[in-house]
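# Quick one, fold the following:
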Amino acid sequence: MGKVITGDDPQTLVSTEWLAAHLNDPDLRIIDASYYLAEMGRDAKAEYDAAHIPGARFFDIDEISDRRSDLPHMVAPVEKFMSRMRAMGVGDGHQVVVYDGMGLFSAARVWWNFRLMGKSDVAVLNGGFPKWQAEGRPVEDMPPIIRDRHMTVQRQAHLVKDVTQVASASKLGDWQIVDARSPARFRGEEPEARANLRAGRIPNSRNVHYATLFNEDGTMKEGDALRAAFEAGGVDLDKRIITTCGSGVTAAILMLGLMRLGQEDVSLYDGSWAEWGQFEQLKVETG
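Below you'll find the predicted structure:
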């Protein structure tokens, strides 16, 4: 276990106050990583075009992904990620701040994407665009002026797990598997939105609903309160952890919280339930 992080930290979370103070820094790059499930009825790109934090670039989670996979928004190959970031003017030497329109939802997924590519100077905006707007901070509807920036990538393979590795962890118990989905979905009491997916959970997994990590204002809990959210789900913070969810988005929120608590031995199951739930040969628990 490393050091517990509280307050502003440019490698995990920063406040709206921090971002406002650094808004004109020449090496700051802001990314709007808004993403919505179909049932939310929201258009992330249209909302970005209408209003975003000044200078923000739009990161399309579904497009900047491995389109060869049948699974939703699997992490992009290194070359694709590099080319998309260069086109967005994001590269070496930049401090990146990622936000989304829900408050703290899909931004953590993009934060994890950068971490996976070896970029540590990246933070999530705590409370996201809703908090920024509620405080009356500046927004704009103009696209930023882009200048190409080279990006050097060193993929950190230990930050991601595939289905074979997760199946081994489920069987051997050498990693804790922590599921960010709602308790009803975790117990298999609620049908899955995606077609042909069984209901239930990965055997021997634990449940920490991502929403339990938040304060009432949508910011992430800190210190003892954050620790209590994980411990309430039966998680031993001294043991290594794999996070999972429906399709690898909210699993990244758990990873962000765990890193704030000093847990450095944590990995994300990219395929998550969208993958596990479709294969009949993989066991499922319910109840």
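
# use CA for all of it now, contacts and neighbours both
Noted.

# Let me know how buried Val97 is, in neighbour terms.
Val97 has 26 neighbours, counted by other CA atoms under 10 Å.

# ok, now which ones touch it?
With contacts defined as CA atoms under 8 Å, 6 or more residues apart in numbering, Val97 is in contact with 10, 14, 28-31, 122-125.

# can you pick the most crowded of these?
Ranking those using other CA under 10 Å puts Val124 first, with 33 neighbours.

# C-terminal to the helix or strand hosting that residue, what's the next element?
Taking DSSP states H and E as the criterion, Val124 maps to strand 122-125. The helix or strand immediately downstream of strand 122-125 is helix 128-134, counting by DSSP H and E.

# packing partners for that following helix?
helix 16-22 (3 or more CA pairs under 8 Å, 6 or more residues apart in numbering; DSSP states H and E).

# Please give the structure of this sequence too, so both can be compared:
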Amino acid sequence: MASDDPRTLVSTTWLADHLKDPDLRVLDATWFMPAEARDAQGEYEAGHIPGARFFDIDEISDQRSELPHMMPSTEKFMSRMRKMGVGDGHQIVVYDGMGIFSAARVWWMFRLMGKTDIAVLDGGFPKWQAEGHPVEDLPPVIRDRHMTTSRQNQMVKDVTQVAAASKLGDYVIVDARAPERFRGDVPEPREGLRAGHIPNSRNVFYRDLLNPDGTMKSPDATRRIFEAAGVDLSKPAILSCGSGVTAAILALAMERMGKTDHAVYDGSWSEWGLFPDLPIQTGDA
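This next block holds a predicted model:
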């Protein structure tokens, strides 16, 4: 069970106890890989945690980019949150339909914008439903709320910064993809991408940080997993994955461990694997 922290991770019990708090805002950030052929918004409309707003990761993004769901501009983020009735003074809880998957991405997006009163629901919607907590299919009543932001640029890295870190070794680069993708043993799920990983990166599969019920392992357990993978936790970390979603699970785990010097490579393998002039490695790190 989560040790409840409204800035990182809260339990279903915590959310049930606080669900009617006037300044609580719940976000459903469910997102599925395209190959799963599931409709996240449709599933939200069929049933969600009472009062939850749907956070569309693909729409609340930089749609000028050819890369998937890149971080939007500050102005777009603020505009979308205002329309969703999410703003200053709110405690936010974000969940998804997988347990802990895409919710961590939205947690990271808020943190990048300088908003710290946000937590991921441990175990997500599956655990909430399994425990018999209320579910509704009603749209939320929304009132505009002003949001101020303070973008934390150190929490995101671009391809040039990652390439430099790969060469210099001043950061530890950690890849959240499955081991067979990291090694380059299987084709990438997105067409046109090379197989392999960023040189000098380490592999911590995001699922290894989770318990069978979809909750996150304890900070001590996640620390041991990072260390066993050869991650030098004394260095600042750059976190990568397929498209910047599950890298945020690593960020959440590190934050719970008390390691705050972490950043997400937003383009991740969707960018690195696309361009033939960027070096790759195959096999184990």
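
# hang on, the earlier thing: now distance to Asp66 of structure 1 too, for the contacts of Val97 of structure 1, in TSV please.
Putting the contacts of Val97 of structure 1 into TSV (distance: CA to CA, whole Å) gives the following:
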residue	distance to Asp66 of structure 1
Pro10	28
Val14	29
Leu28	27
Arg29	24
Ile30	23
Ile31	20
Val122	22
Ala123	23
Val124	23
Leu125	26
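
# Strands along the stretch 51-200 of structure 2, start to end?
53-54, 91-95, 118-121, 156-157, 172-175 (DSSP state E, counting those that start in this stretch).

# Ile198 of structure 2 is nearest to which of these?
strand 172-175 (8.1 Å; CA to CA).

# where do the helices sit along the stretch 51-200 of structure 1?
Along the stretch 51-200 of structure 1, the stretches classed as helices by DSSP state H, counting those that start in this stretch are 78-87, 107-116, 128-134, 163-172, 183-186.

# From Glu285 of structure 1, how far out is the aligned partner of His197 of structure 2 in structure 1?
Correspondence of His197 of structure 2 to structure 1, assessed by TM-score structural alignment: Arg201. Separation of Arg201 of structure 1 from Glu285 of structure 1 (CA to CA, to the nearest Å): 5 Å.

# of these two, who's got more company?
Neighbours per residue, other CA under 10 Å: of Arg201 of structure 1 and Glu285, the larger number sits with Arg201, 25 against 14.

# circling back: my guess is the match of His197 of structure 2 meets Gly287, correct?
No. Arg201 of structure 1 is beyond contact range of Gly287, at 9.3 Å (criterion: CA atoms under 8 Å).

# Name the residues contacting each of those two.
In contact with both Arg201 of structure 1 and Gly287: 187-188, using CA under 8 Å, 6+ apart.

# Provide the contact partners of stretch 18-33 of structure 1 at residue level.
With CA under 8 Å, 6+ apart, stretch 18-33 of structure 1 has contacts from 8, 48, 52-61, 90, 93-100, 106-107, 110, 125, 137.

# repeat that for 6 Å
56-59, 94-100, 107 (CA atoms under 6 Å, 6 or more residues apart in numbering).

# Endpoints of it, how far apart?
For stretch 18-33 of structure 1, by CA to CA, the gap between its terminal residues amounts to 19 Å.

# try stretch 190-209 of structure 1
14 Å.

# again, but for stretch 20-31 of structure 2
26 Å.

# Report the aligned residue range of structure 1 for it.
Mapping stretch 20-31 of structure 2 onto structure 1 (TM-score structural alignment) gives residues 24-35.

# Could you find the closest non-adjacent residue to Asp39 of structure 2?
Phe32 (7.7 Å; CA to CA, 6 or more residues apart in numbering).

# can you confirm that neighbour is in a helix?
No. When classified by DSSP: H, G, I helix; E, B strand; the rest coil, Phe32 of structure 2 is found to be coil rather than part of a helix.

# Now tell me what touches stretch 49-68 of structure 1 from outside.
30-33, 73-76, 139-141, 144.

# would a markdown table of the residues you listed with distance to Arg260 of structure 1 be doable?
Shown next, in a markdown table, are the contacts of stretch 49-68 of structure 1 (distance: CA to CA, whole Å):
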| residue | distance to Arg260 of structure 1 |
| --- | --- |
| Ile30 | 21 |
| Ile31 | 21 |
| Asp32 | 22 |
| Ala33 | 20 |
| His73 | 25 |
| Met74 | 24 |
| Val75 | 23 |
| Ala76 | 25 |
| Val139 | 29 |
| Glu140 | 31 |
| Asp141 | 33 |
| Pro144 | 31 |
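
# ok, of those residues, which come out buried?
30-33, 73-76, 139 (16 or more other CA atoms under 10 Å).

# Distance to Leu197 of structure 1 added to those residues, as a markdown table?
Shown next, in a markdown table, are those (distance: CA to CA, whole Å):
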| residue | distance to Leu197 of structure 1 |
| --- | --- |
| Ile30 | 36 |
| Ile31 | 32 |
| Asp32 | 30 |
| Ala33 | 26 |
| His73 | 17 |
| Met74 | 17 |
| Val75 | 21 |
| Ala76 | 23 |
| Val139 | 40 |
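
# so which pair among those is furthest apart in space?
Farthest pair in those, by CA to CA: Met74 and Val139, 30.6 Å.

# wait, what's in contact with the aligned partner of Gly244 of structure 2 in structure 1?
Mapped onto structure 1 by TM-score structural alignment, Gly244 of structure 2 lines up with Gly248. Contacts for Gly248 of structure 1 were tallied using CA under 6 Å, 6+ apart; they are 270, 272.

# what about Gly248 of structure 1, distance to His22 of structure 1?
Relative to His22 of structure 1, and taking CA to CA, Gly248 of structure 1 is found at 30 Å.
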